[in-house]
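Peer 1: for reference, the sequence and a predicted model appear below.
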Amino acid sequence: MGKIAFVFSGQGAQYGGMGKSLFEASGAARQVFETADSIRPGTSLQCFEGTTEELSITRNTQPCLYCVDLAAARALEEAGIHADFAAGFSLGEIAALTFSGIFTGTEGFSFVCARAEAMQEAAEQNPGAMAAVLKLPNGQVEQLCGEFSQVWPVNYNCPGQLVVAGEKEELGAFRQRVAEAGGKAVPLAVSGGFHSPFMASAAEKLEKKLESVSFGTPRIPVFANFNAQPYGENAGELIVRQVKSPVRWQETVEALAAQGADTFLECGAGKTLCGLIKKTVKGARVFQVENAETLQAAVEALL
């Protein structure tokens, strides 16, 4: 077997009840939730009992998903599965940074709460929308975005799938242009135009938040959304730029594979990343770990 990469889920995968069985099955996972509750009381309860509507509000979504992401990874490590690399999709990158030691547990959770608030406020100030473009090459999607003043490519997910963000009316016209070009643009159920210039104010606030943080040395390489390269001494810059810049997920997965990763464990809610990885790296072994059952399945397969 080659090397193992832990990849951490992003926003959009949330659901009521997530993380509860991990909390019950793993002491390491339980500690993640206890740390969160000490900083943001009620976080665990929100994960375990929150409604879909409640969990879809960005200021709730991000702290809760972060906990499930990190809890899954801690539980895997507790069970004896160790990662050679880490990466996270958007929000998931904060869990990856905490798992690797660039953030401490308390710093990581405090930062994800600040990130959630800043991005929620930016989305309210600059209402936007997002859509996944299918069946067109990235270059053509980029050209179509160029026809509009407020539509941008933001998530390079996998071959044949590029997410764009923009102003709502312009995005409607953009979707029509995609259809005319032979593609398909599927609206996403999100509350803002994330990873676009609409998030500039959030990036400014988070830059100030990070001024008091002393970053640790990562125990394993963490590949950044911003440039698909491992984090180095410029951690603060990468974390801030990530908020208002495209997520280069396909490049990140390709970079992990080039470093020898052939086994990917998606830590956190849902299995979106599993699907994207399968479309990007042929023959990759992919596991989803979001609860006690999938944790046990991964452990049995790999140990």
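Peer 2: Arrived safely. If you're wondering where the values come from, they're calculated on a predicted model, not measured in any experiment.
Peer 1: switch to C-alpha atoms for all contacts and neighbour counts from now on
Peer 2: OK.
Peer 1: any chance you could map the strands in the chain?
Peer 2: For the chain, the strands defined by DSSP state E occupy 3-8, 85-88, 128-134, 151-158, 161-167, 184-187, 222-223, 261-267, 285-289.
Peer 1: this is the comparison structure:
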Amino acid sequence: MKAYVFPGQGAQFIGMGKDLYDSSELAKDMFEKANEILGFRITDIMFSGTDEELKQTKVTQPAIFLHSVILAKVLGNDFQPDMTAGHSLGEFSALVAAGAMNFEDGLRLVSARALAMQKACEAEPSTMAAILGLEDSVVEETCEAIDGVVVAANYNCPGQLVISGAVDAINEACEKLKEAGAKRALVLPVGGAFHSPLMEPARTSLAAAIEKTDISTPKCPVYQNVTAKGVTDPTAIKENLIAQLTAPVRWTQTMQNMIADGCEEVIEVGPGKVLQGLFKKVDRKFPTSSATLETA
């Protein structure tokens, strides 16, 4: 069984998607449609902009979504997933690629999500930190004991957990986690506390847009971040998508569940190889690869 997985924010790079645009009419049409929907030429930033321009959340999230979804579409009949999943933002790519949502609706939601998250970030100083080398339960208990908002946000792989919250609470948690034996407790260069209660304003505004969006039964189970389980019911997909902004990304559990459900090979669709690396942390010998134009 093949799983196709889709990366989240952080995988972007200048030049992403240009090979698709130049070599496929379908890709070119989809990119131009995206420029129209977004109201600015995101392709100019993706293909030849600056790192600073690409790093803006309102650009980064749609850019990664476009690279991932358009590559999946260009793969055509070679794209035959038995299951899909995406890390945070990547969940939207996974849903569109699996046929649960159309391309235009997916892009509009991703754009709305990016703008809502940006607004929530500006409302309160907040950040995230990567904690390496501790059991999840130790990180969770340490966060619970701290005054202020700090929670486990991304369960990336065994021994790697990202925490999210208010700046002071994150700094205090990092000190305590180092004392508890963390190999690293590193504050990340992000503009906000994603997947924490501080994203509640973004969740509320995005919920209305998600409720109005048509979701169909996908052609295969989509393993969603909130439950880490394969979902095909459109109502459940909507509920999980709405909960996703303030709930943790259970990627460790997602990978373990996919493997337990019979996944034998993982193909990463989109920029970078981050997710392949995380699968290797679960099982060093697990077969992983990147989807490329050559495989189309």
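Peer 2: Okay, I see it. All values derive from a computational prediction rather than experimental measurement.
Peer 1: rewinding a little: dump the strands of structure 1 to JSON lines, plus distance to residue 296 of structure 1.
Peer 2: Formatted as JSON lines, the strands of structure 1 follow (distance: least, C-alpha to C-alpha, whole Å):
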{"stretch": "strand 3-8", "distance to residue 296 of structure 1": "16"}
{"stretch": "strand 85-88", "distance to residue 296 of structure 1": "20"}
{"stretch": "strand 128-134", "distance to residue 296 of structure 1": "33"}
{"stretch": "strand 151-158", "distance to residue 296 of structure 1": "28"}
{"stretch": "strand 161-167", "distance to residue 296 of structure 1": "31"}
{"stretch": "strand 184-187", "distance to residue 296 of structure 1": "35"}
{"stretch": "strand 222-223", "distance to residue 296 of structure 1": "25"}
{"stretch": "strand 261-267", "distance to residue 296 of structure 1": "13"}
{"stretch": "strand 285-289", "distance to residue 296 of structure 1": "9"}
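Peer 1: can you list these in a markdown table and add mean neighbour count and distance to residue 295 of structure 1?
Peer 2: Listed next are the strands of structure 1 as a markdown table, based on neighbours: other C-alpha atoms under 10 Å; distance: least, C-alpha to C-alpha, whole Å:
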| stretch | mean neighbour count | distance to residue 295 of structure 1 |
| --- | --- | --- |
| strand 3-8 | 26 | 13 |
| strand 85-88 | 26 | 17 |
| strand 128-134 | 23 | 30 |
| strand 151-158 | 24 | 25 |
| strand 161-167 | 25 | 29 |
| strand 184-187 | 18 | 32 |
| strand 222-223 | 27 | 22 |
| strand 261-267 | 25 | 9 |
| strand 285-289 | 22 | 5 |
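Peer 1: roughly how far apart are residue 163 of structure 1 and residue 283 of structure 1?
Peer 2: 25 Å (C-alpha to C-alpha, to the nearest Å).
Peer 1: cool, residue 182 of structure 1 as well?
Peer 2: Counting by C-alpha to C-alpha - residue 182 of structure 1 and residue 283 of structure 1 are separated by 30 Å.
Peer 1: do the same with residue 212 of structure 1
Peer 2: Taken as C-alpha to C-alpha, the span from residue 212 of structure 1 to residue 283 of structure 1 is 43 Å.
Peer 1: which of these two has more neighbours?
Peer 2: residue 283 (11 against 8; other C-alpha atoms under 10 Å).
Peer 1: ok, and the closest non-adjacent residue to residue 27 of structure 2?
Peer 2: residue 21 (5.3 Å; C-alpha to C-alpha, 6 or more residues apart in numbering).
Peer 1: map the one you found across to structure 1 for me.
Peer 2: In structure 1, residue 21 of structure 2 lines up with residue 23, judged by TM-score structural alignment.
Peer 1: I'd assumed residue 44 was in contact with its match.
Peer 2: No: Residue 23 of structure 1 lies out of contact with residue 44 (C-alpha atoms under 8 Å); the separation is 9.1 Å.
Peer 1: what is in contact with the two at once?
Peer 2: Residues within reach of residue 23 of structure 1 and of residue 44 at once, by C-alpha atoms under 8 Å, 6 or more residues apart in numbering, are residue 33.
Peer 1: please, where are all the helices along structure 2?
Peer 2: For structure 2, helices defined by DSSP state H occupy the ranges 18-23, 25-38, 42-48, 51-55, 57-75, 90-97, 103-123, 136-144, 167-179, 200-212, 234-243, 251-260, 274-282.
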